[in-house]
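[1] One predicted model, sequence on top.
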Amino acid sequence: MPAEVDAGLALLSDQLILATVLLYVFAMIGYALDLGFGRSKVKARAVAEPALVTVGGGTAAAPPVSEESPAPAVKAPPAWATWAGPVAVGLSWLGWAANLGSILTRGLAVGRWPWGNMYEFVVAMCFAAVSAFLFMNLRYRIRFLGAFVTVAATLGLGFSVRYLQVQAGPVVPALNSYWVAIHVSAAIIASGLFIMAGVSGILYLVRKDTAVRLPSLADLDRVAHRAIVIAFPIWTFAVIAGALWADKAWGRYWGWDPKEIWAFITWIAYAAYLHARATAGFKGRAAMIVQLIAFACLLFNLVGVNIFLGGLHSYAEVPG
């Protein structure tokens, strides 16, 4: 390990990542129990009796329901199930704090912004996704997405630890720039929100009408749209900031590098979704499919380009 790296802080960062994964796993279990055994959001609806048709073609009032007839009983959830959701949210916040601590200690250990390689970027992106969920949950009460967001964050962190992790150390000179704090930070924030929208979109397409405990299609559509409306201008800023950084580093704003191309393709795809969403008659499932195509472009841009394609952005330090 390079001498300029604080080995103690680097080790602490790695340990906090493992703690983050465990906390997200326990939170995921809590959210799943809340979905499976908590109080259903579907309210009992009164079933109207059909009107009686008389011989003359008129209608007669249906016989009144006896006051002694019991209403359909709604089974109360187990006592422990009422705590599953709040406990899961609490564990998510603890995991969020551990995730933040791992990012900060990694940055302090190497004395730079802690997203100079693929491992650090994926860790920060998972943090952004959970942050988007937790803070949106404070405003919109979207706890029903907790199980799915924590699954995504757990898988992302597990993948980064297993396949992308590299020792803390210095980065190439091109990344020793204040533009990292501007361009990459904006990309991370937007990516976290896009992940929220992507999770909502996948649930939207696979949800069955009989899945009464899952969020409604309208709720999923609303969450995805709000997340993208916030994320799209941030991603736009990230693309512009990247062009400005490219001019400073390489003397040109645009060079048809694979990373630049796929960042722009992602921007076009999300712009197409927003346009489709605003167009009358092109909403619901069709618009959600466009959103998921954009999400696939995002994932390939963030991970696939660095692994499978070369170019000027090939300094991501993906282990062989």
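    That came in fine, so what should we check first?
[2] from here on, contacts and neighbour counts on C-alpha atoms
    Fine.
[3] what's the longest helix in the protein?
    helix 217-250 (DSSP state H).
[4] Wait, a strand at residue 256?
    No. Secondary structure of residue 256, determined by DSSP: H, G, I helix; E, B strand; the rest coil: coil, with no strand assignment.
[5] okay, pairing it with this:
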Amino acid sequence: MPIDETLAQYSDFAFKSALVVYALVVTLLIWQYATARTQRLAEQEPAMAGGPVVRPTGPGRIVEPVGKPLSERLGNMAFSVLIVGAVLHILSIVLRGFATHRFPLGNMYEFVTMATAAATVVGLVFLREQRYRATWVFLLVPVLILMFLAGTVLYADPAPVVPALRSFWLPIHVTIVSIGSGVFLVSGVASLLFLFRLRQSEGNESGGPLGAIAKRLPDARTLDRLAYKTTIIGFPLFGAGVILGAIWAEAAWGRFWGWDPKETCSFIAWVLYAAYLHARATSGWRDTRAAYINIAGFTAMLFNLFIINIVISGLHSYAGLT
């Protein structure tokens, strides 16, 4: 069937709109942080000068209702706008599928779009509480970078997939892997923030911009639990994707496993995440060592996505810049 150019344009517009909305959310969250810090400094000045901080009230005194602080209003606004961005993000995927009359996972642009959408949705589930608002900045920045690369360097015009991908295994295998990759993005960011928060706490580096940023984040244990919970979800998803990919390979190429570069790197990433879960449950490895393994696993995922697909030639090369 011919490509529906109108729906394809709407898909691209929804994708670009989601990118702009996410950038707006990051701006609002940074503004929230700056406003909250200014407000705290203003509240500390009277106490440091020896002046009264709270004015007493007495009978007959009218107390005017106080609204929510600006920083809280900005945070609520950012979260509401974030939901709009996520809807646009998902809409771009759906419209791409209708425009091409196939499942929209036939090239790297579509894969990265799906993975970043999965990361955003997982974030909306796990980071919906007020205490996680500052964490969103660190999650959306890599999402924005990946979406920018997808919309520029990795972008592919809507077209039918190559014959090798015309299989019912495409929506099953690639969807599971892309969603698992999105979950691992949340987990990797959580481990990075855990190490950062732990370093600031143990080193008593409460001053300066880094200390101020650390104070806005949840405590280290909360971030560590977040990384662990999301990895527990992503690990079986990614493992199932690897197994289903092996079954597809047997049907397409006549063998389950051939140590193709992408297969090898996927296996290495899976082993690293298995090692992380094991280390997380082992005394003496639960803290920084386990977090470093988790970050190594996510690094292997990124290497598999970009270097293996673009630089190294293999049986999966058709899934690159096509």
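    That came through fine. Fair warning: this is a prediction, and the values are worked out from it, not measured in the lab.
[6] what's the average distance of the longest helix of the first structure to the second structure?
    Compared with the second structure after fitting, helix 217-250 of the first structure deviates on average by 0.6 Å (mean CA distance after the TM-score superposition for the first structure).
[7] Where in the second structure does that helix align, residue-wise?
    The aligned range for helix 217-250 of the first structure in the second structure is 220-253, by TM-score structural alignment.
[8] where exactly do the strands run in the first structure?
    52-53, 59-60 (DSSP state E).
[9] how about the first one, aligned to which bit of the second structure?
    Under TM-score structural alignment, strand 52-53 of the first structure corresponds to no residues of the second structure.
[10] ok, now stretch 114-129 of the first structure?
    Stretch 114-129 of the first structure maps onto residues 104-119 of the second structure, going by TM-score structural alignment.
[11] which outside residues touch the matching stretch?
    86, 89-90, 93-94, 96-97, 143, 146-147, 150-151, 154-156, 161, 165, 170-171, 174-175, 178-186, 318-322 (CA atoms under 8 Å, 6 or more residues apart in numbering).
[12] From those residues, which land in helices?
    86, 89-90, 93-94, 96-97, 143, 146-147, 150-151, 170-171, 174-175, 178-186.
[13] distance of the closest residue to residue 154 of the second structure other than its chain neighbours from residue 174 of the second structure?
    Residue nearest to residue 154 of the second structure in three dimensions, not counting chain neighbours: residue 109, with 5.2 Å by CA to CA, 6 or more residues apart in numbering. Residue 109 of the second structure sits 13 Å away from residue 174 of the second structure, taking CA to CA, to the nearest Å as the criterion.
[14] Of the two, give the one with the bigger neighbour count.
    residue 109 (25 against 22; other CA atoms under 10 Å).
[15] what's the distance between that one and residue 260 of the second structure?
    22 Å.
[16] that older thread, please name whichever of the strands of the first structure is nearest to residue 205 of the first structure.
    Of all the strands of the first structure, it is strand 52-53 that lies closest to residue 205 of the first structure, at 40.4 Å by CA to CA.
[17] helices and strands around the closest one, which ones?
    strand 59-60 (3 or more CA pairs under 8 Å, 6 or more residues apart in numbering; DSSP states H and E).
[18] Alignment lookup: residue 143 of the first structure to the second structure.
    Using TM-score structural alignment, residue 143 of the first structure lines up with residue 133 in the second structure.
[19] and its match, what does it touch?
    Residue 133 of the second structure sits next to 29, 75, 127 when contact means CA under 8 Å, 6+ apart.
[20] hmm, try it at 10 Å
    29, 32-33, 72, 75-76, 78-79, 127, 216-218 (CA atoms under 10 Å, 6 or more residues apart in numbering).
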